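>>> show me the folded form of this:
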Amino acid sequence: MTSRQKVVLVLLLGAQFMVSADFSILNVAIPVIGNGLGFELENFQWIATSFALASAGFTLVFGRIADLAGRRRMLIVGMVLLVVASLVGGLANTPTLLILARVAQGLATGIVIPSAMSLLTTSFPEGPLRDRALGLNGALLSAGFTAGAVLGGVLTGVASWRWAFLINVPVGLIVIALAPIVLTESKPTQRAKLDVPGAITVSLGLVALVYGISKQGEDGWGDPVGLLSLAVAAVLLVAFVFIELRVPSPLASMRILVRPTVSWGNFGGLISFTMETSAIFLMTLYLQEVLGYSALAAGLVFAVLGVAAFLGGILAPRIIARFGSPTALVVGLLIQGVMTAALFLVDREPGSVWLVIVATSVAGFGHMVAIVAYMVTATSGLPDDEQGLATGLTSMTQQVGITIGIPILSAIASSRIHLLETTSSRQDAVLGGVTTAVLVDAAIVVGGALLVALFLRKSRLVSAPAEAPVVERAAS
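Just a heads-up that it's a prediction; the model follows:
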């Protein structure tokens, strides 16, 4: 990398690390915030859900806007919104004001991540250099999510939960000041209008989807409000597809979406994100409810996982260079799935914690290899003016996956726990619910890996620039 590329990389990775940390930084502090501001107990979840709804629902739209309006400009807009929202959240004295701040933070994340990702992919030529940049990006996204939980706990315990908001302000101001100096503005190759009907239907459809799944996970899979939300999501997303087939300047060109590298790359990423966050949730439940660990002790168990995931992000570009990104994606998913299945063997004995440490760490390594590989697969072989859409899709995959996984597996575990509690102790019931959900998790990951391998078997996508014709031929 040139000196300028290194500076660009540090700036973009720093911005994405910050917004990734924002996703989890308040999770530990939710009870403290809720009690301090007078939230009703049943509304505690909205401190996290409001952020997720906004970030997942609008990432794709903002990725396309960045293509049209300029990626550097949109990155700065997103960082300004994040700074303002963080300041408001840090000073909030009512539940309404705090939720509005979280919604604004989610919107800022939906702007920053696709803008920074597309700037990253267009700043580095397709090949080993871009793979290395995406590997570091994937490692820091994972580290940001983990560090957010740790940092939120430390700030809440040592100072105040308000600093979990306010810490964004100085970091955001630094990015805003440096972006015009370091980053080159992108310019669209042709003038195009934003597909407003498509933007409305896909955004509202994704919001309805995330809300419906969250509601079902919270109140059970027969909840009428959740079912209605899912039905609305289905109607809106189908309408979105029909709109995209007919408008002259679609938000998401079907020409891109039907590429196997884009569609199946994102499918693999969605499976990996959804099931990894679920597995960590299930093991947190197991450690606290079955083995009796405190929240702090349970968090420390996953420290090795954080190291393994970071190592996976660092080594993923080498694996991709050797075997190609589709193969790396499949292998990463298989490692994640098999090691998640191993967690079925946990029991009430204290020694099971070592199985949790080893299995989650190896699964975390495979997960990060899969994440970097899906980012490379889903953004390669595309012209620069479509990178905003491509990276918007990968970012949307990440946000939706992180959001919907826990409600789905939580509902499966809860239903099994309630059934077993009639005949077993609380600990045995929780253990039975967790192990059942773990098997479902593992089966979905392994099944997803097999589907990706099947539908990408003819796609010989490699990263070296000399192989670019192969990329184009595979994509078509």
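>>> from now on I want contacts and neighbour counts done on CA atoms only, so please keep to that.
Noted.
>>> what about the longest helix in the protein?
Secondary structure of the chain per DSSP state H: the longest helix is helix 387-420.
>>> skip ahead from that helix and say which helix or strand is next.
Going down the chain from helix 387-420, the next helix or strand is helix 426-455, by DSSP states H and E.
>>> run the chain-centre distance for that next one.
19 Å (C-alpha atoms, centre = their mean, to the nearest Å).
>>> again, but for stretch 256-263
19 Å.
>>> just the buried residues of that stretch, please?
256-257, 259-263 (16 or more other C-alpha atoms under 10 Å).
>>> still on that earlier bit, the longest helix of the chain - contacts with which helices or strands?
helix 46-69, helix 95-123, helix 196-219, helix 260-289, helix 352-379, helix 426-455 (3 or more C-alpha pairs under 8 Å, 6 or more residues apart in numbering; DSSP states H and E).
>>> next, the angle helix 426-455 makes with the fifth one.
In this structure, helix 352-379 runs at an angle of 30 degrees to helix 426-455, with axes from the mean of the first three to the mean of the last three C-alpha atoms, to 10 degrees as the basis.
>>> in helix 352-379, what counts as buried?
Residues of helix 352-379 classed as buried by neighbour count (16+ other C-alpha under 10 Å): 353, 355-379.
>>> ok, the last one next?
If you call a residue buried by 16+ other C-alpha under 10 Å, then helix 426-455 has these buried ones: 426-453.
>>> show me what the one helix or strand residue 83 maps to packs onto, helices and strands only.
Using DSSP H and E, residue 83 sits within helix 71-91. Packed against helix 71-91, as judged by 3+ C-alpha pairs under 8 Å, 6+ apart, are the following elements: helix 46-69, helix 95-123, helix 163-166, helix 168-182.
>>> residue 270 is nearest to which of those?
helix 46-69 (12.4 Å; C-alpha to C-alpha).
>>> now do that closest one and helix 196-219, the angle between them.
Using the same axes, to 10 degrees: helix 46-69 against helix 196-219 is 160 degrees.
>>> please give me the structure for this one as well, since I'd like to look at both together:
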Amino acid sequence: MTTEAPPTTDAPTTRAAAPPHLSPRAKLVLFVLCAAQFMVALDFSVLNVALPVLGRDLGMSHSALQWAVTAFALPSGGFLLLFGRIGDLYGRRRLFVSGLVLFGAASLLATFAWDPASFLAGRALQGLGAAAIVPTGMSLLTTTFPEGPQRDRALGISGTLMSLGFTVGMVLGGVLTDTLGWRSTMGLLALCALVVLPLALSLLTESRTAERPRLDVPGAVTVTGGLLALIYALSTAAERGSFGGVDVPVALVAGAGLLIAFVMVESRTAEPLVSLSMLRRRTVAWGNLGGLVTFSMMSTVVFVLTLYLQDVLDLSAFQTGLVFGVQGLASAVAGAYVPRIVGRFGARRTLVGSLLGQGVFVAALLGLGTGGWSVWLATGAVSLASMCHLGAIISYGLTVTSGVADAEQGLATGLLTSTQQVGLTVGIPLLGVLATTGSDLLSGTRVVLALDAAIVLVVGVLVAVGLRERGARPQSPDGLT
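Predicted coordinates:
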């Protein structure tokens, strides 16, 4: 990479002077970018409750239904870094728009699928489109809105809508499946792409690096292959409820080997896909660790609570959706205030406080039992944990991307979104299976929640130490330090 890495962000950084309020055009640009992120987040969850109906309609066995999720997760996570860098070099708007076209066309294919193969092909192409949309959309956001109040607000809105997209998808998927059938869930995604595409073409301007270094093909092959193998192994283990079989351990070993090879390739390449100096930055390393943990552990909480509410408390799917609907509203409220908290205390302090808060409120769920009052405890605690979770999402995004030159924003946001994807994938197979492998679901749920809370709290302390200011300089509430 020919672009020189910006100076370390250990010292207080002067933020770009920009008006705190967004112009009407800037609001429209933000709407387009956030709507695309919301659409992708919606895709993560809208199909989940429709899977049994979908399987009967297309003749897919229970074991084959895992591929409805895995077929999307593999390309969407595996190609994020590569597509983020391609956007840097050849045009972020161009790749963003191409991703929207592919996502919309793939959603139509999945909507009108006539057999399992055509449906899974549509899901895989959706994932490939998402891999182009997410990193380029985030890098367009961070290059459009300068560091300071504007970027804080933009990332706050983006994080809120991403969290809402996942929650709304769980509720909306059930409603659509019951009223219009499972195909309507895929049709909704096609409609979203159709709405966003013309706005993107008319509002977004092209953005790319000034120089055009060669694409690091060996690095792209090893990191993409490693992520594909890792996500396959974890997604498959989550669906099966165990790490048994031959393919999962082989994929884990292959993924680890390819990622080790990737690090070796990057250390010897003149124009690497990922600058190792960026990975050595404290803000990038510790910020991404915080993001990985907040995503993986919160997805695990949602998974085990869904089982607990329906199988222990005998709530219906609709009532369970209402619980998570309250959670979504709480996240929306948090999204309105987190940027102000960041402006007052800084992104690093907000990240640490949010992780610790998430851990504390997840620990409160250990009081769940079999009585009706447990519904209220579950609703309140998961909503408060989600507010802290959203604070961690926003502040870790600011921590990771602050101080990064525009030429490397695609790389930084590619790392950021890869962390999100792996986080959403890794938590359930690592912890969630503990809730279902025993004979007592309530006891298993408590074990998972205890481990979940402990991991978040420990990592929160580690991030606090890792991001601690060096020397005796006072900490400045500038959103960075």
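>>> kindly provide the TM-score of these chains.
Remark: TM-score between the superposed chains equals 0.93 [TM-score structural alignment, normalised by the length of structure 1]; 456 aligned residues with a C-alpha RMSD of 1.5 Å.
>>> returning to what we had before: what's the closest of the helices and strands packed on helix 387-420 of structure 1 to residue 5 of structure 1?
Nearest to residue 5 of structure 1, of these and by C-alpha to C-alpha, is helix 95-123 at 7.4 Å.
>>> mean offset of the closest one relative to structure 2 (after superposition)
Comparison of helix 95-123 of structure 1 with structure 2 after fitting gives an average deviation of 0.6 Å (mean C-alpha distance after the TM-score superposition for structure 1).
>>> aligned against structure 2, show me the partner of residue 346 of structure 1.
Aligned counterpart of residue 346 of structure 1 in structure 2: residue 368 (TM-score structural alignment).
>>> same deal with residue 324 of structure 1?
Under TM-score structural alignment, residue 324 of structure 1 pairs with residue 346 in structure 2.
>>> how close does the closest residue to that match other than its chain neighbours get to residue 149 of structure 2?
Counting by C-alpha to C-alpha, 6 or more residues apart in numbering, residue 479 is the residue found nearest to residue 346 of structure 2 once chain neighbours are left out, at 3.6 Å. Distance check for residue 479 of structure 2 against residue 149 of structure 2: by C-alpha to C-alpha, to the nearest Å, it reads 9 Å.
>>> one more: residue 56 of structure 2?
In terms of C-alpha to C-alpha, residue 56 of structure 2 sits 50 Å off from residue 149 of structure 2.
>>> what do you get for residue 209 of structure 2?
Relative to residue 149 of structure 2, residue 209 of structure 2 is positioned 24 Å away (C-alpha to C-alpha).
>>> same check on residue 122 of structure 2?
Taking C-alpha to C-alpha, one finds residue 122 of structure 2 at 39 Å from residue 149 of structure 2.
>>> next: residue 447 of structure 2.
For residue 447 of structure 2 relative to residue 149 of structure 2 (C-alpha to C-alpha), the value is 41 Å.
>>> what does residue 38 of structure 2 give?
22 Å.
>>> now swap in residue 101 of structure 2 and tell me
For residue 101 of structure 2, the distance to residue 149 of structure 2 - C-alpha to C-alpha - is 32 Å.
>>> next: residue 183 of structure 2.
Applying C-alpha to C-alpha to residue 183 of structure 2 and residue 149 of structure 2 gives a distance of 41 Å.
>>> the two: which is more packed in?
Between residue 183 of structure 2 and residue 149, residue 149 has the larger neighbour count (other C-alpha atoms under 10 Å), namely 24 against 19.
>>> superposed on structure 2, what's the mean shift for stretch 128-145 of structure 1?
Using mean C-alpha distance after the TM-score superposition for structure 1, the mean distance for stretch 128-145 of structure 1 is 0.5 Å.
>>> which stretch of structure 2 lines up against that stretch?
Using TM-score structural alignment, stretch 128-145 of structure 1 pairs with 149-166 in structure 2.
>>> next one: that stretch to chain centre, how far?
The answer for stretch 149-166 of structure 2 is 12 Å, by C-alpha atoms, centre = their mean.
>>> need the residues that contact that stretch.
18-22, 30, 34-35, 37-46, 141-142, 145, 328-329, 331-332, 334-336, 338-339, 342-343, 390, 393-394, 397-398 (C-alpha atoms under 8 Å, 6 or more residues apart in numbering).
>>> can I have the buried ones of those as a PyMOL selection?
The PyMOL command for the buried members of these (criterion: 16+ other C-alpha under 10 Å) is given here:
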select buried, resi 22+30+34+35+37+38+39+40+41+42+43+44+45+46+141+142+145+328+329+331+332+334+335+338+339+342+343+390+393+394+397+398
